[in-house]
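Engineer: Need coordinates for the below:
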Amino acid sequence: LSIGKRNQKINFRLKNHSLQLTTSDGGTMPIVSQVKDFELEQLNEKIYLSLYFDSGEYYESNLLLEKYENEEK
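Structural biologist: I've put the predicted structure just below:
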């Protein structure tokens, strides 16, 4: 995401075995293909991504993303 869109929300979705990042303004970017499933989990103020591939391989990493704080009341 660009600096000009720091408050933009992003989502991850799995579509046709492709993990995609979608943005609140309607943009979509494929990240990785041949994905069977994925998980996002928050632990100690970090967000962890786990990827499960069609081949049986498994990877996990922490993401350098700020947690979204809904300021609307």
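
Engineer: Only C-alpha atoms from now on, for both contacts and neighbour counts.
Structural biologist: Noted.

Engineer: Which of the helices or strands spans the residue nearest to the spatial centre of the chain?
Structural biologist: In the chain, the centroid-proximal residue (C-alpha atoms, centre = their mean) is F12; its distance is 3.9 Å. Secondary structure assigned from DSSP states H and E places F12 in strand 10-15.

Engineer: Another sequence for comparison is provided below:
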Amino acid sequence: MTRIKSFTIFEILISLSIFAAILSIFSLSFSNFKKREKNSYFIEYHQMILKIEDRYGKTEWSDKDQKIRFLTNGHEDTYSYFRFKKASVQMTTSEGGTMPLIDNVKRFKIFSINDRLNILVEFLDGTTFQNRLMIKKRRTDVLPK
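Structural biologist: Predicted structure coming up:
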């Protein structure tokens, strides 16, 4: 009688348990990666807020012509505004200079509610942040041409 060589049930169970252990380690590391990515977005978002908000209180905003513009005291002839382009938010000056603020953005909105400036950023993975900025509205709505 010839014996057919094959795997025993015990060998199959061992190989399945090793495969399950490797799969569980992979899923844990993937979930940690997603958490780190979300923390990275949180840090990038708050770095952008720090760049916008002037800690010395020199920056004010105005919404003349339905556009929100940032004005710096002492530089009355220039202003800055935001531009959303190719999944990136940029701050642009009236003189043509551009500074990238944040990348991997799906949606960006800056709006005013009761004379308070609000900002909303949604990243490509769906993570969303919204803040009220601590920038005063300029009472005399005079902007450079």
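
Engineer: List the TM-score for the superposed pair.
Structural biologist: Overlay of the two chains. TM-score (TM-score structural alignment, normalised by the length of structure 1): 0.78; 72 aligned residues with a C-alpha RMSD of 2.4 Å.

Engineer: Aligned to the residue nearest to the centre of structure 1, what sits in structure 2?
Structural biologist: Here F12 of structure 1 is matched to F82 in structure 2, going by TM-score structural alignment.

Engineer: same question, P30 of structure 1
Structural biologist: Aligned partner of P30 of structure 1 by TM-score structural alignment: P100.

Engineer: Remind me which helix or strand its match belongs to.
Structural biologist: strand 98-103.

Engineer: To what extent does the very next helix or strand once past that strand diverge from structure 1 after superposition?
Structural biologist: Using DSSP H and E, the helix or strand that follows strand 98-103 of structure 2 in sequence is strand 105-113. Its aligned residues in structure 1 lie a mean 0.9 Å from strand 105-113 of structure 2 after superposition (mean C-alpha distance after the TM-score superposition for structure 1).

Engineer: Summarise which helices and strands the helix or strand following strand 105-113 of structure 2 is packed against.
Structural biologist: In the C-terminal direction, the helix or strand that comes right after strand 105-113 of structure 2 (DSSP H and E) is strand 116-123. Applying 3 or more C-alpha pairs under 8 Å, 6 or more residues apart in numbering; DSSP states H and E, one finds that strand 116-123 of structure 2 contacts strand 105-113, strand 128-132.

Engineer: helices or strands up against the first one?
Structural biologist: Put plainly, it is strand 105-113 of structure 2. strand 88-93, strand 116-123.

Engineer: How about the shortest one?
Structural biologist: Applying 3+ C-alpha pairs under 8 Å, 6+ apart, one finds that strand 128-132 of structure 2 makes contact with strand 116-123.

Engineer: Can you give me the buried ones in the strand it packs on?
Structural biologist: 117-118, 121-123 (16 or more other C-alpha atoms under 10 Å).

Engineer: between the residues you listed, which is closest to Q90 of structure 2?
Structural biologist: For the buried residues of strand 116-123 of structure 2, the closest approach to Q90 of structure 2 (C-alpha to C-alpha) belongs to V121, at 12.6 Å.
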